[in-house]
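Novice: One predicted model, sequence on top.
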Amino acid sequence: MTYVVSYLVTCVVFLGLDFLWLTGSSKFYRSHLGELLLDQPNFVAAGAFYIIYVTGISFFAVMPAANSGSWPTALLSGALLGLVAFGTYDMTNLATIKGWSLEASMVDMMWGIFITATSALAGYFSVLAAQKLI
């Protein structure tokens, strides 16, 4: 049950922050990526990303931190995962898509580091809270 709570908290934090980010930064991305963006997101693909990525945050950052009892592990592992995942996406796009923006890639990578580290930290603290209740 602890792991379910952790996954759900991590997911809610990630989705909430990403919603705020994407709605608040849409003009930035539109100005840098322009016609590369769809008029309407593919919600099935987005949903698949969120399920897969939050699973990765839980497995690679939250659970190792919970097992070691170390919030810095959650923070650093989350930040590294964010850099690797968002960096892979952004640098691959920069290398292969005509018109992809370096500035958008840098901003997106920084966002990936922040949101993943923050979500991992929230997931870690939810494990601690769940363990105290059980």
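Specialist: Looks like it came in fine. Residues are numbered from 1 along each chain as shown.
Novice: use CA for all of it now, contacts and neighbours both
Specialist: OK.
Novice: which residues of this protein fall in strands?
Specialist: Assigned by DSSP state E, the chain shows no strands.
Novice: by contact count, what packs against the lengthiest helix in it?
Specialist: Using DSSP state H, we find that the single longest helix of the chain is helix 102-133. On a contact count with 3 or more C-alpha pairs under 8 Å, 6 or more residues apart in numbering; DSSP states H and E, helix 102-133 meets helix 2-24, helix 26-33, helix 43-57, helix 63-68, helix 71-96.
Novice: repeat that for 6 Å
Specialist: helix 2-24, helix 71-96 (3 or more C-alpha pairs under 6 Å, 6 or more residues apart in numbering; DSSP states H and E).
Novice: List the contacts of the first one.
Specialist: Just to be clear, that refers to helix 2-24. Residues outside helix 2-24 that contact it (C-alpha atoms under 6 Å, 6 or more residues apart in numbering): V54, S119, G123, S126, V127, A130.
Novice: here comes the other one, which I'd like you to weigh against the first:
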Amino acid sequence: MNHFLKIFITAALAFLVLDFTWLLFIARKTYQEHLGSLLGTTKIMPAALFYVVYLFGVLFFVVYPALEKGSLMYALLAGAFLGFLCYATYDLTNLATIKDWPIFVATIDLIWGAFVTAATSGITVFVAQQFNWR
């Protein structure tokens, strides 16, 4: 298996485990409580497409530059920034365009986006460094 595929699978596993834990066990009640009627049925294909596209972005903008620099700290900080930036695109657009979009939901999403992307980036870089995947 080539190194890119190993790195992608590592990032995907880290992100999916963290995000599913967040969505199913931690934030589910909060989202239902604050978003109520705005929530619909989850559509698998757009969700899967999001995960693939997002992970390619994380690898391109964070993981590979961190591996080139040999810096786990870069992965964590750049991952946090990228996650905040991407989640801000979604949440701030919703605040600007959707009536009654809760500021509380936007705030926890921004924090979550920064955390999950930093953690995914850090885990991926750490594993890649341990196995010398470049």
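Specialist: Thanks, I have it. Since this is a predicted model, take the numbers as computed values, not measurements.
Novice: Which of the helices and strands packed on helix 102-133 of the first structure sits closest to Y50 of the first structure?
Specialist: Distance to Y50 of the first structure, taken as C-alpha to C-alpha, is lowest for helix 2-24 among those, at 7.7 Å.
Novice: Any buried residues in the closest one, and which?
Specialist: For helix 2-24 of the first structure, burial by neighbour count (16 or more other C-alpha atoms under 10 Å) applies to Y3, S6, Y7, V9, T10, C11, V12, V13, F14, L15, L17.
Novice: Kindly report the same for stretch 43-55 of the second structure.
Specialist: Buried residues in stretch 43-55 of the second structure, counted by 16+ other C-alpha under 10 Å: Y54, L55.
Novice: Next: stretch 115-129 of the first structure.
Specialist: Going by neighbour count (16+ other C-alpha under 10 Å), the buried part of stretch 115-129 of the first structure is 115-127.
Novice: Quick check: the farthest pair among those?
Specialist: Maximum pairwise distance in these, criterion C-alpha to C-alpha, is 18.3 Å, between I115 and V127.
Novice: The first structure: which residue goes with A11 of the second structure?
Specialist: Aligned counterpart of A11 of the second structure in the first structure: T10 (TM-score structural alignment).
Novice: how far away is the spatially most central residue of the second structure from A128 of the second structure?
Specialist: The residue lying closest to the centre of the second structure (C-alpha atoms, centre = their mean) is T117, at 4.2 Å. Distance from T117 of the second structure to A128 of the second structure, counting by C-alpha to C-alpha, to the nearest Å: 16 Å.
Novice: do the same with A78 of the second structure
Specialist: From A78 of the second structure across to A128 of the second structure, the span is 17 Å (C-alpha to C-alpha).
Novice: Over to V17 of the second structure?
Specialist: Computed as C-alpha to C-alpha, the V17 of the second structure to A128 of the second structure distance reads 18 Å.
Novice: Next: P65 of the second structure.
Specialist: Shown here: P65 of the second structure relative to A128 of the second structure, a distance of 12 Å by C-alpha to C-alpha.
Novice: repeat for K6 of the second structure
Specialist: Relative to A128 of the second structure, K6 of the second structure is positioned 8 Å away (C-alpha to C-alpha).
Novice: Next one: L16 of the second structure from W101 of the second structure, what distance?
Specialist: Counting by C-alpha to C-alpha, the gap from L16 of the second structure to W101 of the second structure is 26 Å.
Novice: If you could redo that for W22 of the second structure, that was the one I meant.
Specialist: Distance of W22 of the second structure to W101 of the second structure, given as C-alpha to C-alpha: 20 Å.
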